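Novice: Sequence unavailable; structure follows:
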């Protein structure tokens, strides 16, 4: 009997916690408004003459809505997207320099990460993770692409993911 009561207490508490989302908490839309424009500005600053490609990955639910965890609702979500810029072959900056420049620009906009001079290059690639406190994270990657049919070129990508936040479009 005591085990049953204890189990019911645990289930009741877990269910109550899973259903409680602070309505005043930062929403996915607010975080996105803080993150996305600054990341897009950084990519555009790398080469203002070239238009970046923007890929919206949508959003994913991030917490189970029941105690067992086999179903998700979208009360809280993680939004994701990436922005990619392919530079002209004449651009001779190294992937490391491109990543360092991106990190420097993002730090000016409130992002936190490693010091730009601590970004290593590995096999023609450089990648670094940053966070925008209370909003989400970004990965700045720069690579030297070497296709066989066209000249080699650099590519810069910023991948964005919000934290697990209140879904601004969720309606009960």
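Specialist: The structure has been received and is ready for your questions. The shown structure was predicted, so the numbers you read here are calculated from the model rather than taken from an experiment. Numbering: from 1, shown residues only.

Novice: CA only for contacts and neighbour counts going forward, please
Specialist: Will do.

Novice: got the residue ranges for the strands in the protein?
Specialist: All strands of the chain, identified by DSSP state E, fall at 53-61, 76-86, 125-132, 136-145, 153-162, 165-166.

Novice: for the shortest one, packing partners?
Specialist: The criterion is 3 or more CA pairs under 8 Å, 6 or more residues apart in numbering; DSSP states H and E, and the helices and strands that strand 165-166 contacts are strand 76-86.

Novice: now the strand it packs on against strand 136-145, angle please.
Specialist: Relative orientation of strand 76-86 and strand 136-145, computed by axes from the mean of the first three to the mean of the last three CA atoms, to 10 degrees: 30 degrees.

Novice: Compute the inter-axis angle for strand 76-86 and strand 53-61.
Specialist: 170 degrees.

Novice: want to compare, so here's the second one:
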């Protein structure tokens, strides 16, 4: 797994354009392209939902960095707890403008943004826990820190997903699925994508 040291959220200051570590790239190569596509689709769906609901949060009172700094440690710790002996893989997913430039809202600027990140854990083939159990463990830990479950559990084939929210900050999409490699034993992948609400961008200097 990755040898990159964990950097506290507040210190990292979220370089959303950062490239994944080489170890993360190796990990992702074990996961079929269609699975990686589902992850990206889930994050984009969450980002879209947060953009649509941006009026529920006053962007003048909170920045997207503050929101991510408040959420990411919870997500990382909850993911790591399912396999304390391993190091979760981390990836900054990027940011997307969500502040409408006009009344119609056809175009956006970076005065407010939605930002995302991803934490993944690949479980040993000897781990007998089901995707449903892994997701439940993570959601329970997040609920213990004040997160709220949102909507129903999603199940498709061998994948399970649950969305949880942290009011005023954003949401997390907790999912787990089984992989069935041709030349190795089956194993389970846990993935937690975290997305902020549409919030103020302190780095924006436009008019």
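Specialist: Everything's here; your move. Since the model is a prediction, treat every value here as computed from it, not as a measurement.

Novice: Put one on top of the other, what's the TM-score?
Specialist: A TM-score of 0.79 describes the superposed chains when it is computed by TM-score structural alignment, normalised by the length of structure 1; 150 aligned residues with a CA RMSD of 2.2 Å.

Novice: that older thread, save the strands of structure 1 as JSON lines, and put in mean neighbour count too.
Specialist: Converted to JSON lines, these look like this (neighbours: other CA atoms under 10 Å):
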{"stretch": "strand 53-61", "mean neighbour count": "14"}
{"stretch": "strand 76-86", "mean neighbour count": "21"}
{"stretch": "strand 125-132", "mean neighbour count": "20"}
{"stretch": "strand 136-145", "mean neighbour count": "22"}
{"stretch": "strand 153-162", "mean neighbour count": "23"}
{"stretch": "strand 165-166", "mean neighbour count": "25"}
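
Novice: To residue 95 of structure 1, which of these lies closest?
Specialist: Between residue 95 of structure 1 and the strands of structure 1, the tightest spacing by CA to CA is seen for strand 136-145, at 4.8 Å.

Novice: re earlier: could the strands of structure 1 go into TSV alongside distance to residue 40 of structure 1?
Specialist: Listed next are those as TSV, based on distance: least, CA to CA, whole Å:
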stretch	distance to residue 40 of structure 1
strand 53-61	9
strand 76-86	7
strand 125-132	14
strand 136-145	12
strand 153-162	8
strand 165-166	21
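
Novice: for structure 2, what spans make up the helices?
Specialist: Along structure 2, counting by DSSP state H, helices occupy 9-12, 22-29, 33-52, 64-80, 131-143.

Novice: Adding distance to residue 121 of structure 2 and mean neighbour count, write those helices out as CSV.
Specialist: Below are these laid out as CSV (distance: least, CA to CA, whole Å; neighbours: other CA atoms under 10 Å):
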stretch, distance to residue 121 of structure 2, mean neighbour count
helix 9-12, 19, 12
helix 22-29, 9, 14
helix 33-52, 13, 16
helix 64-80, 7, 21
helix 131-143, 11, 20
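
Novice: Redo these as a markdown table? Include distance to residue 162 of structure 2.
Specialist: Putting those into a markdown table (distance: least, CA to CA, whole Å) gives the following:
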| stretch | distance to residue 162 of structure 2 |
| --- | --- |
| helix 9-12 | 24 |
| helix 22-29 | 22 |
| helix 33-52 | 11 |
| helix 64-80 | 13 |
| helix 131-143 | 7 |
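
Novice: if we compare those, which one ends up closest to residue 166 of structure 2?
Specialist: helix 64-80 (7.5 Å).

Novice: Next up, the contacts around residue 115 of structure 2.
Specialist: 16, 47, 64, 68, 93-96, 195-197 (CA atoms under 8 Å, 6 or more residues apart in numbering).

Novice: Can you tell me what it aligns to in structure 1?
Specialist: By TM-score structural alignment, residue 115 of structure 2 lines up with residue 79 in structure 1.

Novice: can you check residue 62 of structure 2 too?
Specialist: Checking TM-score structural alignment: residue 62 of structure 2 goes with residue 26.

Novice: quick one: that match and residue 113 of structure 1, what's the gap?
Specialist: Note on residue 26 of structure 1: its distance to residue 113 of structure 1, by CA to CA, to the nearest Å, is 22 Å.

Novice: cool, and residue 84 of structure 1?
Specialist: Counting by CA to CA, the gap from residue 84 of structure 1 to residue 113 of structure 1 is 20 Å.

Novice: quick revisit: got the contacts of residue 115 of structure 2 as JSON lines, with distance to residue 23 of structure 2 columns?
Specialist: Shown next, in JSON lines, are those (distance: CA to CA, whole Å):
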{"residue": "16", "distance to residue 23 of structure 2": "18"}
{"residue": "47", "distance to residue 23 of structure 2": "26"}
{"residue": "64", "distance to residue 23 of structure 2": "27"}
{"residue": "68", "distance to residue 23 of structure 2": "23"}
{"residue": "93", "distance to residue 23 of structure 2": "16"}
{"residue": "94", "distance to residue 23 of structure 2": "19"}
{"residue": "95", "distance to residue 23 of structure 2": "23"}
{"residue": "96", "distance to residue 23 of structure 2": "26"}
{"residue": "195", "distance to residue 23 of structure 2": "23"}
{"residue": "196", "distance to residue 23 of structure 2": "26"}
{"residue": "197", "distance to residue 23 of structure 2": "29"}
